[in-house]
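J.: I need the structure of the sequence given here:
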Amino acid sequence: MTTVLPRLHNPGLLIFLRHGETDWNAEGRMQGQKDIPLNATGVEQARQNGQRLKAFLENARIDPSELDFMASPLGRTRMTMELARTEMGLAPGAYRLEERLKELTFGSWEGSTLEEIAETAPELVERRRADKWGFVPPGGGESYEMLTQRIGGWLETVDRPSVVVAHGGVFRVLRGLLEGLEKRRVPKLPVPQDVVFIWRDGRLEEI
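T.: So this is what the prediction gives:
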């Protein structure tokens, strides 16, 4: 049984922003596909990431009109994209939505912390801890393995330099696919919300 993800193609330049912080992020709640808005910290993170991205493109002499801007359809990602584009001097709404970029869903666990869940279903929390890659939360949840199939299908359609605003889980599996990482590493990859991630010619940079 293979333990390493197949390395998928890189479109030459792929820029990723995670949405800014929400109150549920700050509280450690499983957010998944619940539509939770940015908090004040998240708004500032989105603006600063827009400034970082603008500086990067100017230094690299890349015209933003050459890039395909796309975001998950959830409110926190749309707001992050629009704040970032405003800081870049671009029309805030001139981007497209991509359903496949939604966060993985935690099913009936959404809105709860792991500590809360451990009080009623400690055996499930232990199963998740033992196999975070393959564990499927109850109530229609998704595993990282399932999310990887969704994101892999999307990545195969990316055929031009792109700016993506999506979620922590999406970044983890995207990085796993672009770099051919071990499956067990993928769910544990850090995804700060105040960093712009850039894959350029197959190498990851953070600004």
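
J.: going by C-alpha atoms from here, please, whenever you check contacts or count neighbours.
T.: OK.

J.: now do the buried residues in the longest helix seen in the chain.
T.: If you go by DSSP state H, the chain has its longest helix at helix 40-60. Neighbour-count burial for helix 40-60 flags 42-54 (criterion: 16 or more other Cα atoms under 10 Å).

J.: and it, what does it pack onto?
T.: helix 75-87, strand 196-200 (3 or more Cα pairs under 8 Å, 6 or more residues apart in numbering; DSSP states H and E).

J.: which other helices and strands contact the following helix or strand past it?
T.: Using DSSP states H and E, the helix or strand that follows helix 40-60 in sequence is strand 68-71. Judged by 3+ Cα pairs under 8 Å, 6+ apart, strand 68-71 is in contact with helix 75-87, strand 96-97, strand 162-166.

J.: another for comparison:
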Amino acid sequence: MSPTNIILIRHGETAWNAERRLQGHIDIALNAEGLRQAAATADALAGERIDVIVSSDLQRAAHTADAVARTRSVPPLHATVQRDPLLRERCFGGFEGLLYAEIEQRFPAEFAAWQAREIDAPMPSGARAAETFRQFYQRVVPAIIAWGQAHPGRTLALVAHGGVLECAYRAALGLSLETPRDFPVLNASINRFRLDDGKLGLVSWGEVGHLHPKVLDELS
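T.: You can find the predicted model right below:
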């Protein structure tokens, strides 16, 4: 089977990214800066071959993907952008909608376990049941691989979320889930992978030269 090229893109900025408020599955729109970033990302990729565009079904990713699709001349990919809920951000349950400082204050034990990278530690439920990091990883990595295997020899643009990008990076480099996240995961960044024989490999990471001014990684 021919290798597949995967361009993995994080959505543009939202107001909640800017204020360090946890989104998870809450469906937050891009802010004005995020819309600008999405357009800049689309322009940066306009000259590259892209055969298939897929996004998370949350609007911050979907609208970023739509911006990329609108720059494609042939074929008219803007008419066929696909949405996949398996590419959603991690569900954080009762943490969602709260500032990081509020999470630490309201749920000190659970917050400490989260920050300590306890990958099977439960979080409190909210409107939705939370996923552990292991459950999240086991959801998104097979989804990315499945899209790649469905389109051998082609180039895919997958537009998703910071946590999804983190999982792909760990899978490609064989990093333990327990290790700290010591690599940037930036809004509207372009990250390139190659899927060969069912295994992800990293080609390049964190391309943001198309974006000005500085882009956010809200965990930093």
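
J.: after superposition, what's the TM-score here?
T.: Laid over one another, the chains give 0.83 as their TM-score (TM-score structural alignment, normalised by the length of the first structure), with 191 aligned residues with a Cα RMSD of 2.2 Å.

J.: so what's Leu165 of the second structure up against?
T.: Listed by Cα atoms under 8 Å, 6 or more residues apart in numbering, the contact set of Leu165 of the second structure reads Leu8, Ile9, Arg10, Val185.

J.: what's the counterpart of it in the first structure?
T.: Structural correspondence for Leu165 of the second structure with respect to the first structure (TM-score structural alignment): Phe171.

J.: wasn't Ile151 of the first structure part of a helix?
T.: Yes: remark: Ile151 of the first structure belongs to a helix, assigned using DSSP: H, G, I helix; E, B strand; the rest coil.

J.: aligned against the second structure, show me the partner of it.
T.: Per TM-score structural alignment, Ile151 of the first structure is aligned with Val140.

J.: pull up the gap between its match and Arg49 of the second structure, please.
T.: 24 Å (Cα to Cα, to the nearest Å).

J.: ok, back up a step: so which of the buried residues of helix 40-60 of the first structure comes closest to Glu110 of the first structure?
T.: Within these, distances to Glu110 of the first structure taken as Cα to Cα reach their minimum at Gly42, with 19.7 Å.

J.: counterpart of that closest one over in the second structure?
T.: In the second structure, Gly42 of the first structure lines up with Gly34, judged by TM-score structural alignment.

J.: my guess is that match contacts Gly12, does it?
T.: Yes: between Gly34 of the second structure and Gly12 there is a contact at 4.1 Å, judged by Cα atoms under 8 Å.

J.: what does Glu19 of the second structure correspond to in the first structure?
T.: Match for Glu19 of the second structure (TM-score structural alignment): Glu27.

J.: if we ignore the residues flanking it in sequence, what's nearest that match?
T.: Thr113 (7.9 Å; Cα to Cα, 6 or more residues apart in numbering).

J.: neighbours around the alignment partner in the second structure of that neighbour, how many?
T.: Alignment note (TM-score structural alignment): Thr113 of the first structure maps to Leu99 of the second structure. By other Cα atoms under 10 Å, 17 other residues sit near Leu99 of the second structure.

J.: who's in contact with Leu99 of the second structure?
T.: Contacts of Leu99 of the second structure (Cα under 8 Å, 6+ apart): Glu19, Arg20, Arg21, Leu22.

J.: distance check, it against Ala15 of the second structure.
T.: Between Leu99 of the second structure and Ala15 of the second structure the computed distance is 12 Å (Cα to Cα).

J.: hang on, the earlier thing: residue contacts, the match of Ile151 of the first structure?
T.: Leu86, Leu87, Arg88, Val164, Cys167.

J.: need the contact list for Val81 of the second structure.
T.: Residues near Val81 of the second structure by Cα under 8 Å, 6+ apart: Val52, Ile53, Val54, Ser55, Ala65, Asp66, Ala69.

J.: what does Ala130 of the second structure give?
T.: Arg90, Cys91, Phe92, Gly93, Gly94, Pro122, Met123, Pro124.

J.: find the nearest non-adjacent residue to the alignment partner in the first structure of it, please.
T.: Matched across to the first structure, Ala130 of the second structure falls on Gly141, judged by TM-score structural alignment. Distances taken as Cα to Cα, 6+ apart put Gly107 closest to Gly141 of the first structure, at 3.9 Å, once the chain neighbours are dropped.

J.: surely that neighbour meets Pro138?
T.: Yes: here Gly107 of the first structure reaches Pro138: they are 5.8 Å apart, a contact under Cα under 8 Å.

J.: of the two, who's got more company?
T.: Neighbour count, other Cα under 10 Å: between Gly107 of the first structure and Pro138, Gly107 has more, with 19 against 12.
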